[in-house]
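Participant: here's a sequence, model it:
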Amino acid sequence: MKFITTRTLMAAAALAATGLSAKAQSSVQLFTLVDANVSHYSAGSKSGAGNVTSLNDGTTNGLNGSRWGIRTTEDLGGGLKAGVLLEGGFGVDTGAPGQGGRTFGRQGYISLSSSNLGELRMGRQYIFEDSVMGMTNPFGNALTLNPGTGVTNAGKALPLWLNAPRADNVVQVQSLVYSGFQAGLQVGAGEGTADRFHGVKLGYGQGAFNTALSYEWNRARSTGDSVNKSLTVAANYNFGSFKVLGGIQRNRDLVTTSGNGAFTGSNLTVTGDVTFAMDRTTGSTVGVEVPMGQWLFGANYTTVKYANAAGTSQTLGKAAAGARYGLSKNTFLYAAASVATGDLKDYISQKSVTQVGLRAAF
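Facilitator: Sure thing, here's the model as predicted:
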């Protein structure tokens, strides 16, 4: 009887320990990030705009857009983990919700990952192009150096490089890293109100060298044609004392009606010495990043050619430089400046931009 009691107590202790272990392997994290900057915009003489100084949330020329969120993970055993990420954006300059007022407009998905296979995600999430473009430029799609920051061309929004950067209703599958290679696939259902979105990504990284490409497109719900076809290729190499970065982007068959995916803008009209409706762009960027203690310096040059099938085209470029100073691992001061080049430089409201900002995360 004593033996049975001892075994029972030992079993109970083991179960209790297992329960405690399971709880220890599950987590819920509440996080927030706030980023604000003061920017001065000098307008081109033919843009129809005036010079402006404004306080911006980090979504405009900052290190990061302001946000708050909840992240959960649960270890299911056998190499399986479940996760949830709910992330809402807001403008710290006004306090208004971001992403059109969505509760979790930045991201909202559930995931299941395997240490042997890879990861499945379902929900609103970043498209692959955003991460690939982030490999092409200093600071990773930030400050005035961001190739994805659009411009105002004669009063209308115009993209530089395409950068949606999220899509709705996305099912994503991403592999593990095998010998430096990793692949991913995304499909976003149109659900009758938007075009179906597709994206593929292939990346490779070994040591100091990293490269990746993404290809994304919409299947038009009205015609079944493939539109908004976007190819982005990136590469960078870290020499230790500095890193060189670069990439190209090629976009074809651009339309404004897809509503979900690589291009979600509402304007394809280019106004310059000639005015025309463009349906394709070709861009490139090259830059350098230099760490010095708590400082990180960067500079790059980005260019794009807007064109249509008839051969009409106009160019726009941006030369930029910036610096980031780490007050801690989560809090940064930053500053940057850019100046436009090319055919359209006098037709945009952001011919030159200077900025200073502060970002903190908890």
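Participant: C-alpha only now, for contacts and for neighbours.
Facilitator: Fine.
Participant: residue boundaries of the strands in the stretch 51-200 of the chain?
Facilitator: In the stretch 51-200 of the chain, the segments counted as strands under DSSP state E, counting those that start in this stretch are 52-57, 67-77, 80-89, 107-114, 118-126, 151-153, 156-158, 166-175, 181-188, 196-206.
Participant: now those strands as JSON lines including distance to I348 and mean neighbour count?
Facilitator: As requested, the strands of the stretch 51-200 of the chain are arranged in JSON lines below (distance: least, C-alpha to C-alpha, whole Å; neighbours: other C-alpha atoms under 10 Å):
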{"stretch": "strand 52-57", "distance to I348": "13", "mean neighbour count": "17"}
{"stretch": "strand 67-77", "distance to I348": "29", "mean neighbour count": "17"}
{"stretch": "strand 80-89", "distance to I348": "27", "mean neighbour count": "20"}
{"stretch": "strand 107-114", "distance to I348": "31", "mean neighbour count": "19"}
{"stretch": "strand 118-126", "distance to I348": "28", "mean neighbour count": "20"}
{"stretch": "strand 151-153", "distance to I348": "4", "mean neighbour count": "20"}
{"stretch": "strand 156-158", "distance to I348": "9", "mean neighbour count": "18"}
{"stretch": "strand 166-175", "distance to I348": "26", "mean neighbour count": "22"}
{"stretch": "strand 181-188", "distance to I348": "33", "mean neighbour count": "20"}
{"stretch": "strand 196-206", "distance to I348": "31", "mean neighbour count": "21"}
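Participant: now the other sequence, so there's something to compare against:
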Amino acid sequence: MKKTLIALAVLAASSAAMAQVTLYGVADIALGAVNATGVKSDANMKTNDAQNDGNSRWGIKVVEDLGGGMKATAQFEQNIDYSTGAADVASGRYAYMALDGGFGRIKAGRTLSPSFFGVAAWELTGAANFSAVANQFGFAGGGSRNSREFSYTTPNMGGFSATLGYVTELDGMENGGLGSKLDANAIYAAGPLAVGLSYWKNDKVAPGASTDGNYSLGASYNFGAFILAGSFQDAAGPSQGWSLGARVPVGPWAFTVDVAQDTGFDDTDYLLYAGYSLSKRTTAYFDYRRDGKSNKAGGKSAVDADIYGIGVRHNF
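Facilitator: Here you go, the predicted structure:
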């Protein structure tokens, strides 16, 4: 459980404002292996890999009440490699500031992208590292994070919200890109239904690359005994396809079957997952993903790969 601390200014003779500081993290360790032609298949420890539920990390979040229904937020996260104790590059995760109010949210910095949130709204694994959808289509083809992003998110209106993110041309070039980037989503989540639309497009592309926009439209519906989810994906260029899966909760257990096919590359991924909740914060899990071989020229993968993992995730 997240431990919430109340940070008070310690400068003498000052009546400083009060801010809420939350320290939190994830510890995720698995034993995993890959079985594919030309790949060594011996099992070894995995901490921030495709076999893990999520990356191990720590973070700090500071929220200050500004009054009038407004608040300021700053958040920072850093990956942790639990196999060595090393802290990974800080730019891999959150580093942003935000202003919230009745108008919605304005945010700036390094953050999960609007496209990510559009997919995570309906995806069955919670956008886990082993997700068939994420590994096949990469959150509408754009990855999960943007650096130097300015964004605006609307208030929640009866379950509907939308986010518009923008990376300026200069910031895009300094990120290693070719120009500005537009990244957006529209999400409806109320009752048993969740729908998410993701869209992004770069202002400039490499010579010969597609100038098409990239989008994903998916939905999930909770029938009680099971959850059904499906999507249509169309990233720029030849990549496009669909996904279909189900999640079945049985007491402390949860079972997921998911299929993601890129028809543009004739490449199909499969996921089988079983998770057991040891507590509200700790889950033991097993995952198996079949990373399919592309059967068209210039495909994503040259061989089939079987990827296994068994591990424990602890949120604190």
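Participant: circling back to that earlier point, just send the strands of the stretch 51-200 of the first structure back as a markdown table, with distance to T232 of the first structure too.
Facilitator: Formatted as a markdown table, the strands of the stretch 51-200 of the first structure follow (distance: least, C-alpha to C-alpha, whole Å):
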| stretch | distance to T232 of the first structure |
| --- | --- |
| strand 52-57 | 27 |
| strand 67-77 | 27 |
| strand 80-89 | 26 |
| strand 107-114 | 22 |
| strand 118-126 | 15 |
| strand 151-153 | 20 |
| strand 156-158 | 18 |
| strand 166-175 | 15 |
| strand 181-188 | 14 |
| strand 196-206 | 10 |
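Participant: contacting residues for F103 of the second structure?
Facilitator: Applying C-alpha atoms under 8 Å, 6 or more residues apart in numbering, one finds that F103 of the second structure lies in contact with T154, P155.
Participant: trace it over to the first structure, please.
Facilitator: In the first structure, the residue paired with F103 of the second structure according to TM-score structural alignment is L117.
Participant: again with T283 of the second structure
Facilitator: Match for T283 of the second structure (TM-score structural alignment): F332.
Participant: its match: what's its closest spatial neighbour, skipping adjacent residues?
Facilitator: The spatially closest residue to F332 of the first structure, leaving aside those adjacent along the chain, is G326, at 4.6 Å (C-alpha to C-alpha, 6 or more residues apart in numbering).
Participant: give me the neighbour count for the one you found.
Facilitator: 15 (other C-alpha atoms under 10 Å).
Participant: hang on, V34 of the second structure packs against G309?
Facilitator: No - assessed by C-alpha atoms under 8 Å, V34 of the second structure is found out of contact with G309, at 9.0 Å.
Participant: higher neighbour count, those two?
Facilitator: Neighbour count, other C-alpha under 10 Å: between V34 of the second structure and G309, G309 has more, with 26 against 21.
Participant: dump the residue contacts of the more buried one.
Facilitator: Counted by C-alpha under 8 Å, 6+ apart, G309 of the second structure has contacts A30, L31, G32, A33, Q51, N52, F286, D287, Y288.
Participant: translate it into the numbering of the first structure.
Facilitator: Per TM-score structural alignment, G309 of the second structure is aligned with Q355.
Participant: how much space between the equivalent of G283 of the first structure over in the second structure and V259 of the second structure?
Facilitator: Correspondence of G283 of the first structure to the second structure, assessed by TM-score structural alignment: G241. G241 of the second structure is 11 Å from V259 of the second structure, where distance means C-alpha to C-alpha, to the nearest Å.
Participant: contact partners for D88 of the second structure?
Facilitator: The contact partners of D88 of the second structure, by C-alpha under 8 Å, 6+ apart, come to Q78, N79, I80, D81.
Participant: wouldn't the first one be in contact with V89 here?
Facilitator: Read it as Q78 of the second structure. Yes - using C-alpha under 8 Å, Q78 of the second structure makes contact with V89 at a distance of 7.0 Å.
Participant: still on that earlier bit, could you check how far the match of G309 of the second structure is from W295 of the first structure?
Facilitator: 17 Å.
Participant: for the stretch 151-300 of the second structure, just list every one of the helices.
Facilitator: According to DSSP state H, counting those that start in this stretch, the stretch 151-300 of the second structure carries its helices in the segments 169-174.
Participant: what segments of it are strands?
Facilitator: 160-167, 181-190, 193-202, 214-222, 227-234, 240-250, 253-262, 267-277, 282-291.
Participant: how big is the offset of the third one relative to the first structure?
Facilitator: Spelled out, that is strand 193-202 of the second structure. Once the two are superposed, strand 193-202 of the second structure sits an average of 0.8 Å from its aligned residues in the first structure (mean C-alpha distance after the TM-score superposition for the first structure).
Participant: mind listing residues that contact that strand?
Facilitator: Contacts of strand 193-202 of the second structure (C-alpha under 8 Å, 6+ apart): 114-116, 118-119, 121-122, 139-140, 142, 178-189, 212-222.
Participant: again, only this time at 7 Å
Facilitator: Contact partners of strand 193-202 of the second structure, identified using C-alpha atoms under 7 Å, 6 or more residues apart in numbering, comprise 115, 118-119, 121-122, 140, 179-189, 213-222.
Participant: likewise the first one?
Facilitator: By C-alpha under 7 Å, 6+ apart, the residues outside strand 160-167 of the second structure that reach it are 114, 148-155, 180-189.
Participant: if we go to 6 Å?
Facilitator: Contact partners of strand 160-167 of the second structure, identified using C-alpha atoms under 6 Å, 6 or more residues apart in numbering, comprise 149-154, 180-188.
Participant: between these, which is nearest S294 of the second structure?
Facilitator: The closest of these to S294 of the second structure turns out to be D183 (C-alpha to C-alpha; 28.0 Å).
Participant: OK, contacts around that closest one?
Facilitator: Contacts of D183 of the second structure (C-alpha under 6 Å, 6+ apart): P114, G165, Y199, W200.
Participant: counterpart of the third one in the first structure?
Facilitator: Think Y199 of the second structure. Match for Y199 of the second structure (TM-score structural alignment): Y215.
Participant: neighbours of that match, how many?
Facilitator: Count around Y215 of the first structure with other C-alpha under 10 Å applied: 21.
Participant: could I get the contacting residues of the residue lying closest to it once chain neighbours are set aside?
Facilitator: Ranked by C-alpha to C-alpha, 6+ apart and with sequence neighbours excluded, the top spatial neighbour of Y215 of the first structure is L231, at 4.5 Å. Each residue near L231 of the first structure by C-alpha under 6 Å, 6+ apart is listed here: S214, Y215, Q249, R250.
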